[in-house]
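Participant: 3D model of this:
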Amino acid sequence: MKNEKEILIIDDDNKNIFALSAVLKARKYNCIAALSAREGLEMLAENKNISVVLMDMMMPQMDGYEAIAQIKNDEKLSGIPVIAITAQAMMGDREKCMAAGADGYLSKPVNVDELLILLNDLMK
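Facilitator: All right, here's what the predicted structure looks like:
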């Protein structure tokens, strides 16, 4: 088992995963990815090195709101911070994500500086 902490990116769009991974890997973060919330939940259950989740909120089958609820209701996973990432940047969307249990919120396109500040705070 690896000792390095990892960031799990859950997004149904490979382009978003690629872009986030590239930015984070360039800054020496270890990233893994899931293309669905279900796959992400399975990875969380199996991988004890995940220290934060970047969660796309709009996905088919299970959206980010439902996935966050499952993470926060699982005592083994509830301590893992989740950052909601969404293209929805309308009034009230931030509050909706935070009310769902997210520990942070970023709108797309992701501001890298804001992401790094959030990660630094949540991965202490």
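Participant: only C-alpha atoms from now on, for both contacts and neighbour counts.
Facilitator: Fine.
Participant: touching, residue 107 and residue 85? I think so.
Facilitator: Yes. With contact defined as Cα atoms under 8 Å, residue 107 counts as touching residue 85 (5.6 Å).
Participant: show residues contacting the helix or strand hosting residue 42.
Facilitator: Using DSSP states H and E, residue 42 sits in helix 37-46. Applying Cα atoms under 8 Å, 6 or more residues apart in numbering, the contact partners of helix 37-46 are 8-11, 33-34, 50, 59, 62-64, 67, 71, 77.
Participant: tell me the one of those nearest residue 92?
Facilitator: Taking Cα to Cα as the measure, residue 92 lies nearest residue 64 of those, at 16.0 Å.
Participant: relative to residue 79, how far out is that closest one?
Facilitator: 17 Å (Cα to Cα, to the nearest Å).
Participant: higher neighbour count, those two?
Facilitator: residue 64 (26 against 12; other Cα atoms under 10 Å).
Participant: my read is that the more buried one contacts residue 53, right?
Facilitator: No. Using Cα under 8 Å, residue 64 is not in contact with residue 53; the gap is 10.9 Å.
Participant: which one of residue 107 and residue 85 has more residues nearby?
Facilitator: The neighbour count for residue 107 versus residue 85, taken as other Cα under 10 Å, is higher for residue 85 (28 against 16).
Participant: I'd like the structure of this one too, to check against the first:
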Amino acid sequence: MTAQKQVLIIDDDTRNIFALRAVLRSRNITCLAATSAAEGLQILNNEHQIGVVLMDIMMPDMDGYETIAALRANEKNSTLPVIAVTAKAMVGDREKCLEAGADNYISKPIDVDELLIQIQQYLSK
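Facilitator: As a prediction, this is how the structure comes out:
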């Protein structure tokens, strides 16, 4: 029997991580979290049970766009589903996230039902 796939949350704001973890735990979805792009990439290099990444776009040092590019550069993660989670909800932001390599996009404040639909779509594969 294979282990359950986990969700990796990469977000520099611990309040966002706390809220997302609470929602996911309430649905029996296990998750890991990273508060920086570097930490997230390190987890991805070491952890093989990640089923989807929730990627904050606006982070210091290395933003979500750069992080997605670095993630995709690793062959092991080239097809790993990434959902861009961002407060950037202006016209064109969704397209920019998808062009950067995200598989899907959800804006903050997060519609929990929509997020869960997106996550389940990837974890069920």
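Participant: overlay the chains and give the TM-score.
Facilitator: For this chain pair, the superposition-based TM-score is 0.96 by TM-score structural alignment, normalised by the length of structure 1; 123 aligned residues with a Cα RMSD of 1.0 Å.
Participant: helix/strand/coil for residue 59 of structure 1?
Facilitator: Secondary structure, DSSP: H, G, I helix; E, B strand; the rest coil: residue 59 of structure 1 is coil.
Participant: who's in contact with residue 7 of structure 1?
Facilitator: With Cα under 8 Å, 6+ apart, residue 7 of structure 1 has these contacts: 29, 30, 31, 32, 50, 51, 52, 53, 54.
Participant: what segments of structure 1 are helices?
Facilitator: 14-26, 37-46, 64-72, 93-99, 112-122 (DSSP state H).
Participant: the third one vs structure 2, mean deviation?
Facilitator: It refers to helix 64-72 of structure 1. For helix 64-72 of structure 1, the mean deviation from structure 2 after alignment is 0.6 Å (mean Cα distance after the TM-score superposition for structure 1).
Participant: again with the last one
Facilitator: Following the fit onto structure 2, the mean deviation recorded for helix 112-122 of structure 1 is 0.9 Å by mean Cα distance after the TM-score superposition for structure 1.
Participant: show residues contacting that helix.
Facilitator: For helix 112-122 of structure 1, contacts defined as Cα under 8 Å, 6+ apart pick out 23, 52, 81, 104, 106.
Participant: repeat that with 7 Å
Facilitator: Applying Cα atoms under 7 Å, 6 or more residues apart in numbering, the contact partners of helix 112-122 of structure 1 are residue 81.
Participant: equivalent analysis for the fourth one, please.
Facilitator: In this structure, residues lying in contact with helix 93-99 of structure 1 by Cα under 7 Å, 6+ apart are 84, 104, 105.
Participant: now stretch 72-85 of structure 2: buried residues?
Facilitator: 72, 77, 80, 81, 82, 83, 84, 85 (16 or more other Cα atoms under 10 Å).
Participant: the second one and residue 4 of structure 2: what is the separation?
Facilitator: So the one you mean is residue 77 of structure 2. Distance from residue 77 of structure 2 to residue 4 of structure 2, counting by Cα to Cα: 17 Å.
Participant: likewise for residue 120 of structure 2?
Facilitator: From residue 120 of structure 2 to residue 4 of structure 2 the distance is 12 Å (Cα to Cα).
Participant: tell me which of the helices of structure 1 sits most buried.
Facilitator: The highest average neighbour count among the helices of structure 1, using mean count of other Cα atoms under 10 Å, belongs to helix 64-72 at a mean of 20.
Participant: which elements pack onto that helix?
Facilitator: Packing partners of helix 64-72 of structure 1 (3 or more Cα pairs under 7 Å, 6 or more residues apart in numbering; DSSP states H and E): none among the helices and strands.
Participant: all set now, cheers.
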